[in-house]
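In: Turn this into a structure:
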Amino acid sequence: MKTFVRTSAPSGKPHVAFVLAGLRAGGSEHIVSLLCNHFSRLGWTVSLFAFEEPGTDPYYPHDPAVRVSQIGFPPGRLPLLQSASAMFQRVAALRNALGAAKPDLVVSFLTRINVISVLAAGPLDIPVIVSERNNPALQRPGVVWSALRRYAYARAYGLVTMTQGAMNQFPPSMRRRQWVIPNPTYAPIELDPHRTPGHTIVAVGRLVQQKGFDLLLKSFARVADHIPQWSLVIWGEGPERATLEAQRDALGLRDRVAMPGVTQEHGGWLRGADIFVLSSRFEGWGIVIGEAMAAGVPTISFNCQWGPGEMIVDNVSGILVPDGDVAAMGEAIAALCKDPERRAQLSQAARIASMRFRIDSILGQWEGAITDALAPAQPQAVPLKAAAA
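Out: Okay, the predicted model is just below:
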């Protein structure tokens, strides 16, 4: 078994490299920005590698000391042979970048980037912590990538998931070391506590099937006539825009439902939000629930796997609706719209509940995992050349 010997950065402190697909808006991009800034403030050397073309502006701010490298080869769906070629190109590009940067540890995010990172870092004897951010029970990467994931995760230093349910989806051979670390919860913007209440229901996320905005439109359509003062705003962008707009119009909701795209201000979707709704079919965690709760916005969510049920105490700090139950979601929306006192109670309770996932605690958990991986003369889990177990 090979031994990894840490060589400190010139500052005498560790050098950690984070790897992810891109730097646009998203849950993984958000947590990576927080981690980069945290370790940079500790005086560590921090590198950030993204598989996107150079020149793309990051959505989330990074400390000026963070070394951001956009190494090209953006992800995309390709035919099998082209996809295999692209993967090897990404592995080679990342290996070259890591070889030049010489980090002590790599931390990667999302399945395919995790696989690429382990394959790239293995020959360099750099340990890798891989982080699954989605729902492995329902977001399966396909036969080829599943096999690659089994191979890579068995050779990673350890695995991070956001929920115990997600961790339990992986056999022991794929989680030789494991940490369940939820996303941090904080209000990205401060809302005026004395603002005049309005009548706006807000949802946010990529316009994809996973987020269930088609279910939300059906739910809202069932009760829209009973709450005529209320409107719905769905923030986000994605491939389902045209389909969702057509559904909205067919339901007669064109004047009641706005779809303004991606807010240019991080957390700007919270401004004017009187109720937040999460309609996802499944989640890895549901970071926007945490942001809404921390900001004191009353929250309704499908009790999907995983995340909402771990964040919300039903009818105390929010409202949980049976998974995928459109009728129940509509009833919950209408009832909360008609009850300002209950909205105020949920708002206060949500702020308190969100403290369980405060940012300093979550960053501390990440720091513990990363510090463990940086222990001197720490052996890698399994050398890449070893046969699969």
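
In: contacts, neighbours, all on C-alpha from now
Out: Will do.

In: Can you check which helix is longest in this structure?
Out: As assigned by DSSP state H, the longest helix anywhere in the chain is helix 80-101.

In: Next, the structure of the following sequence, for comparison with the previous one:
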Amino acid sequence: MGTLPLPTDDPSKIALLIHSLSGGGAERVVADLANTWVSAGRCVTLVTMTDSKSDRYDVSPEVRRVALALDRPSKTLWQGIWNNWRRVRAIRRALRESGAELAISFVDRMNITTLCAADRLKIPVVVCERTDYRHHSIGKFWDRQRHRWYPTAATLVVQTEEVAGDARDWLASVPIEVIPNAVPQSAITSSPRVQSGAARTITWIGRMAEEKGVAELIDAFGLAARDLPDWTLALVGDGPLRGSLEARANELNVGDQVQFHGWQRDLGEVYDRTTFFALPSRYEGFPNVLLECMARGIPAISFDCPSGPRAIIRDNVDGLLVPAGDVAQFSAAIVQLAKDPERLERLGLAAAEVRERFGREKYLRRWEDVLEKTTDPGNLRR
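Out: Got it, this is the predicted structure:
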């Protein structure tokens, strides 16, 4: 599994906190870190705001799982205040009972809640931003709370230098570390396959939400389908926009060519049927799914959105970057790649180099450095 030996001066008790394990890139990372660290001999507590019934990622039975079941919606201001107060108290209790020497929280609102909960505890908190917060709105209230509480973090972990540069402008006193995602272990268990274009399937994987740009992808495919009548667009995932996206495909008369597969636990068969991958996001963090498909020798077309894709894709070397939001150019890129099997093969072979560029051992060493620096008595900020 690529587990590194446990350094003797690093924390042996760690608490990981995230809203849920219900699917998604951040959730997968948390489950993987929990499993990796517990197998290295650490005591790991994994706390979620939801109950465990929604879990889609498996964690080792050796991981202490705390599911708070406090994710109920707030219908009024006072109910929101009450619910958040309960969440802060519950997280504070979970941290205290875990005996953790270090807490690591993932994703904006959970980060804020964890920092607030840990304010009375002598536990350093590492907060991890998983998207480009400059483009991802969490509402005025939560944005103010982020600026109030993030300066109390022991370390901020982001995924790209682009986001780190902005964060340093308003978090001058907080150490900021850049840790890109690693290629998932599941993607490197076999040799990259050579692309031939025979499958004639373009694949998208993710959550069907506004920021993922799936509507733009359907529009682009609708234009391209005139030249690619025997190609399929496979959409793997679910989310609040699924119904409207299905309607959009039908309106564009490509309903027969656009397949909605829902959420899939095992993506191996999906990748086996994929000719190339499409990433039409309006903004990103550092997309796991892009790393995973490229590691399998699958090239990708992506909008050059902030931030993440341009840190992974080398334009016209292992994939194609299209100006953000330009549906016509995205459609043209789809047609060009679909009709050029030699280019597909060349890009696919180069795409597999992400295995070395974003290798797991390098990734784990970066995390070990964060753990060591954050818990060094000379660096403690709490």
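
In: Got a TM-score for the two of them?
Out: The TM-score (TM-score structural alignment, normalised by the length of the second structure) is 0.92; 370 aligned residues with a CA RMSD of 2.1 Å.

In: average offset between the longest helix of the first structure and the second structure?
Out: Taken over the aligned residues, the distance from helix 80-101 of the first structure to the second structure averages 1.3 Å (mean CA distance after the TM-score superposition for the first structure).

In: so where is that helix in the second structure?
Out: Mapped onto the second structure using TM-score structural alignment, helix 80-101 of the first structure spans residues 77-98.

In: Helix or strand for Ile116 of the first structure, just tell me which one.
Out: Using DSSP states H and E, Ile116 of the first structure sits within helix 111-121.

In: what range in the second structure does that helix sit on?
Out: Going by TM-score structural alignment: helix 111-121 of the first structure matches residues 108-118.

In: and what of stretch 14-21 of the first structure?
Out: Taking TM-score structural alignment, stretch 14-21 of the first structure hits residues 12-19 over in the second structure.

In: tell me which residues of the matching stretch are tucked away?
Out: For stretch 12-19 of the second structure, the buried set under the neighbour-count rule, 16 or more other CA atoms under 10 Å, comprises 12-19.

In: And stretch 19-34 of the second structure, by the same measure?
Out: Buried residues in stretch 19-34 of the second structure, counting neighbours by 16+ other CA under 10 Å, are found at 19-21, 23-34.

In: Please report how far Gly308 of the second structure lies from Leu46 of the second structure.
Out: Applying CA to CA, to the nearest Å, the value for Gly308 of the second structure to Leu46 of the second structure is 27 Å.

In: helix, strand or coil for Thr203 of the second structure?
Out: Recorded secondary structure, Thr203 of the second structure: strand (DSSP: H, G, I helix; E, B strand; the rest coil).

In: aligned partner of Arg130 of the second structure in the first structure?
Out: Checking TM-score structural alignment: Arg130 of the second structure goes with Arg133.

In: what's the neighbour count on its match?
Out: With neighbours defined by other CA atoms under 10 Å, the count for Arg133 of the first structure comes to 21.

In: Then Leu68 of the second structure?
Out: Neighbours of Leu68 of the second structure (other CA under 10 Å): 18.

In: That one pairs with which position in the first structure?
Out: The pairwise alignment with the first structure assigns Leu68 of the second structure to Ile71, based on TM-score structural alignment.
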